[in-house]
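> Here is my input; please provide its structure:
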Amino acid sequence: MPEPAISPANGQEPADYFNTVAYSGNNTQLSVTGVGFEPNWTWIKKRNGAASHALQDSVRGSFRYLVSNSTAAENTNSGNDWFRSFDSDGFTVSKTTTGGTATTEWNNSGDTYVSWNWLAGGTAVSNTDGSITSSVSANTKAGFSVVSYTGDGTASTIGHGLDSAPEMYIIKDRESTDNWVVYHKDLTSASYYLTLDTTNAQASNNVVFNGTDPTSSVFSVGTSRSTNGNDFIAYCFHSVPGYSLVSSYSGNSSSDGVFVHCGFKPAFVIIKVASVANRWVMFDNKRSDENPVEEAQELNPNDSTAESSSGTDCLDFLSNGFKLRRTGDVFNTSGYNYIFIAFAEQPFKYAQAR
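Alright, predicted model coming up:
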């Protein structure tokens, strides 16, 4: 069995590049530690009540955030009262009220939160690989980059900073109200896209990604206002053996559902049915440490809803992948195409069963 580049044998753990940390709010300045690195992208969701998802990255700056369940433009909190900073072992959040406006997305006393954290490449650098210059923080070892660019309204290419073609990327207009658009290699073609903020099935429009698959140096955008003409942020991923997988599966409509081989024990997975309209789902290994993973641990990028109390079985995290335990359009209908991205707790070679 080949040794993964990110493995204990090489003095590294998958959690050195992606890690989930749960915490409780206190409505004062709070340093959330235990991430294990200074993240370049942190995605936070309140668990015990309805609140929007809050996405921050170091390329845009810690005081700017976007909301995955909304088409809204970037929010700027120049006073750093909510998400204050990215730190060496996590991040710092602060009070929940600024200028008389209450918010509970980061740090409300008595509320519980989960944060998903990724390590990119630190301080962003200029990238001139594309027809438009981009600002990129790229981690080539982990297959992840954060890309900022300003579209000129014409079909263009954007440098992503990775050494392989990204297999999935998520793009958001920072300046205007518009959908989050998602490219995934296992949609019908590069003319198709998903929207992270909706339940919509895949849709076709050549002007979103210019009908063009990415290369090892650039991704393409067309003339759509969803990907061009303003300031944009893009989160780019490609699979890394033993650490991450961008792929898909076909449902079988059985409660003894599809087994999806990943080559690692999952720490985190996002799934979306592409064939029909239904919700995105996301699960992690910190909010549920035993199988089966239940609906009570489900969160939805397209929705502000809290965790539920449902005990319905959804899936198992196994030493070499995950297995569906639920039927229906969201997870497992026969013949439907489901796209996903997953990150590892441990490569299969070192994984222990739950």
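
> drop to CA atoms for contacts and neighbour counts, all remaining ones
Noted.

> ok, Val32 touching Gly90?
Yes. Val32 is within contact range of Gly90, at 5.6 Å (criterion: C-alpha atoms under 8 Å).

> With neighbour numbers in mind, choose between these two.
Using other C-alpha atoms under 10 Å as the criterion, Val32 and Gly90 rank with Gly90 on top: 22 against 19.

> That one against Phe37, yeah?
Yes. Between Gly90 and Phe37 there is a contact under C-alpha under 8 Å: 6.4 Å.

> end to end, how far does stretch 160-180 reach?
18 Å (C-alpha to C-alpha, to the nearest Å).

> Can you show me the helices along the protein?
For the chain, the helices defined by DSSP state H cover 206-209.

> give the contact list for the residue found closest to Asn117 once you drop the neighbours it is linked to in the chain.
Spatial nearest neighbour of Asn117, chain neighbours left out: Thr42 (4.6 Å); criterion: C-alpha to C-alpha, 6 or more residues apart in numbering. Going by C-alpha atoms under 8 Å, 6 or more residues apart in numbering, Thr42 touches 55-57, 115-118.

> Could you do Asn332 as well?
When contacts are counted by C-alpha under 8 Å, 6+ apart, Asn332 touches 250-254, 257-258, 324, 326.

> what do you get if the cut-off is 6 Å, keeping everything else the same?
Residues near Asn332 by C-alpha atoms under 6 Å, 6 or more residues apart in numbering: 251, 253.

> another one to check against the first:
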Amino acid sequence: MDLKLLSAIGAAGAAGGDVIGVEDVFKTYVYTGNGTAQGTVQQIVNGIDNTGGGLVWIKNRGQNVSHMLLDTERVDGNGDTYELKSDSSNAQAGPYSGMNITAFNNNGFKLEGNGGNTNENNKEYVSWNFKKQEKFFTICTWTGDGNTGRVISHDLGSVPGAIFIKKISGSDDWTVWHRRLNEGTNPHTKKIYLNGTDAEAASTNDFTAAPTSTGFTLGNDGRVNESSSDYVAYLFGHEEAEFGPNSDQKIISCGSYEGTGSAGLSVTLPFELQYIMIKNIDRASTGWFIFDSMRALPVGGEDFALFANVNGSETSWGVEFIDINATGFTLKTVGNDDTNKNGDTFIYIAIAAETGKTSKVPENASDVFAMDYGNGSTTIPAFDSGFPVDFGLLKRPASSTEWSATSRLQGPNYLVTNDDSAEAAGSAYVWDSNVGYTAVSWADSALLSWMWKRNAGLDCICYKGTGSARTIEHSLGSNNVPEMIWTKKRNNTGNWHVYHKGLNGGTTPQNYYINLNTSDAQTNTAIWNNQPTSSVFHLSSDGHANSNGDDFIAILFSTVSGISKCGYHTCGAGNVTLSMDFSPRFLLLKNISTGSTPWVVIDTLRGITASAGNTPTLNLSGTSQQSNYTWIQSISSSGIEINAGQGDRFSNDGDDFIWYAHA
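I've put the predicted structure just below:
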């Protein structure tokens, strides 16, 4: 089918009022090449529908080979794509039969061949897939006419935040327009080159007027509008609030900041980012940095960069460049020319992370929660999930061993849920996979991992304590209030502290907490200051979860219909029914009235047996191996029934319990 017709079909679908999440229009996908010869095929299934148009930008992570930009507008009649390289001024090359991308699919794209830029055997690659979507991204092509004032119409449906233009029929630089060139005043009077390291420079014949929501105006420079030459432009949106579960969120931002030369500069965004490209526009010999959270963008660890203008391999130099949070990012480098030189202006293009705030509400629980025994692979993933893992718990159920808790934001580090120890380094905890995590031989078939993806029911936040009462923004989304929160000091010893909406029987629960790493009952101390809302959670000046200068992590849980639920109940003399509107695969249960009671963990992978059967039960606050108990009366499509008279760990008459379940 003609690609122009496919584009029209895609635009019509988008105009129909469908909810569009960031996961529908952008995806960072990492893969290992399998090309041993021309004609070798690899299907990349990333969930992006490219049949309506799009761009796939690919880089070999470990070798000095060029970036490869392949799009739906530059395809020959056989489906073969023409190559462009962001680090080169060369004309497009190809197409090469049976090489690079040979099909743009409704769930990704098809690679063929063994080219080093896209699919060489056993080489590691990253791909960034931009879907053609109104208010987010689009592509234009034209043939130059040499006339100043040439208007190129576009279908972005909004004023662009940035435009990349490349002559494809001949050699010339990539010309970039960005809304914050010239400090945002008449930015069309300046230009900068994507394939170079120069600072911004005056321009009179690249762009001759400010872009509008329907077109952009060109001069007659050979880079953009030489007579009879052919061109492509990539247009990026800017902060249009039309995405996410309520179609009111912004998912792309084209902005700027002024460097201070000191660590701690905060840059505000309307979202937590997953991808960012940064360029110093005041200083030459500076590159176009690309960071993304799939390859590594931890809070408090080294960040791995690629450069759009250089064919070099991925590197971190052992440096932490930025820390991300729910409202933007913080610069961590001191005086770095490329990201934080004092007084210099930096432009960026940032794309929102997949969170409850920016993604569609999950329809299938298996898309956001999985359990798996390890396979002992030293190549990621040792645990298979089917999705990018953001938070994981690990335990050997049949052994007396500690629990580990780790998250993408922590990078190669972990905490232990059954004690108060500080975060420890764990090089096995790697995250650069779209279908699992971890790579180490000891992650064998005796080790079990429970894995979550961030969504409306689960969020992860790293923050630094201040010692003063405050609020911290989260990304569960405006439809979801945190109903359970775990906090833990990362850099020092300290208990895990838990907020749950059912503390104190659900009355002023913010005045109570309970420890995750002990068997204690709830404690009447107000470390939360107030109940959470759909945008923030509260911390008091109490040092348990907010000591000045300490680094913390918070894991937030919420109810999502058919997916997850936080609940509480008081036991009576009879059986207790936990109503969930789903059949749980995972249940966490705690008696908050009586001390010396475990944090009970059961799941369907190890087995939940009703009636008189034994259910293998673990304790999240202890190291003991699982034990069998006959405490489950029944399990159904709407929840679990607990037998009466099972003692204080399960159903003690008169005691209050809190719980969390996942389908």
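
> Would you mind reporting the TM-score between them?
Once superposed, chain against chain, the TM-score is 0.77 (TM-score structural alignment, normalised by the length of the first structure); 295 aligned residues with a C-alpha RMSD of 2.3 Å.

> The residue nearest to Asn117 of the first structure corresponds to which position in the second structure?
Structural correspondence for Thr42 of the first structure with respect to the second structure (TM-score structural alignment): Gly392.

> How about Tyr65 of the first structure?
Per TM-score structural alignment, Tyr65 of the first structure is aligned with Tyr414.

> measure its match to Ile553 of the second structure for me?
11 Å.

> Next: Thr623 of the second structure.
Using C-alpha to C-alpha, we find Thr623 of the second structure at a distance of 22 Å from Ile553 of the second structure.

> what's the answer for Thr525 of the second structure, then?
Thr525 of the second structure sits 20 Å away from Ile553 of the second structure, going by C-alpha to C-alpha.

> Among these two, which residue is more densely surrounded?
Legend: neighbour count by other C-alpha under 10 Å for Thr525 of the second structure and Ile553, higher for Ile553 (22 against 14).

> Around Ser189 of the first structure, how many other residues sit close by?
15.

> next one: the one 4 residues further on
Tyr193 of the first structure is flanked by 26 other residues according to other C-alpha under 10 Å.

> How about the contacts made by it?
182-183, 202-203.

> switch to 7 Å and redo it
Contacts for Tyr193 of the first structure (C-alpha atoms under 7 Å, 6 or more residues apart in numbering) come out as 181-183, 202-204.

> taking these one by one, which sit in strands?
Per DSSP state E, strands hold the following members of the contacts of Tyr193 of the first structure: 181-183, 203-204.

> What about those, which one has the most neighbours?
The most crowded member of those, judged by other C-alpha under 10 Å, is Tyr183 (26 neighbours).

> how close does that residue sit to His160 of the first structure?
Tyr183 of the first structure sits 14 Å away from His160 of the first structure, going by C-alpha to C-alpha.

> Same check on Asp329 of the first structure?
Applying C-alpha to C-alpha, the value for Asp329 of the first structure to His160 of the first structure is 33 Å.

> between the two, which one's more packed in?
Under the criterion of other C-alpha under 10 Å, the comparison of Asp329 of the first structure against His160 puts His160 first, with 33 against 21.

> What is the equivalent residue in the second structure for the more buried one?
So, by TM-score structural alignment, His160 of the first structure is matched to His474.

> isn't its match right next to Ser535, touching?
Yes. Between His474 of the second structure and Ser535 there is a contact at 5.8 Å, judged by C-alpha atoms under 7 Å.

> Strands of the stretch 251-354 of the first structure, start to end?
In the stretch 251-354 of the first structure, strands defined by DSSP state E, counting those that start in this stretch lie at 259-261, 264-273, 281-284, 293-294, 313-318, 321-324, 337-347, listed in chain order.
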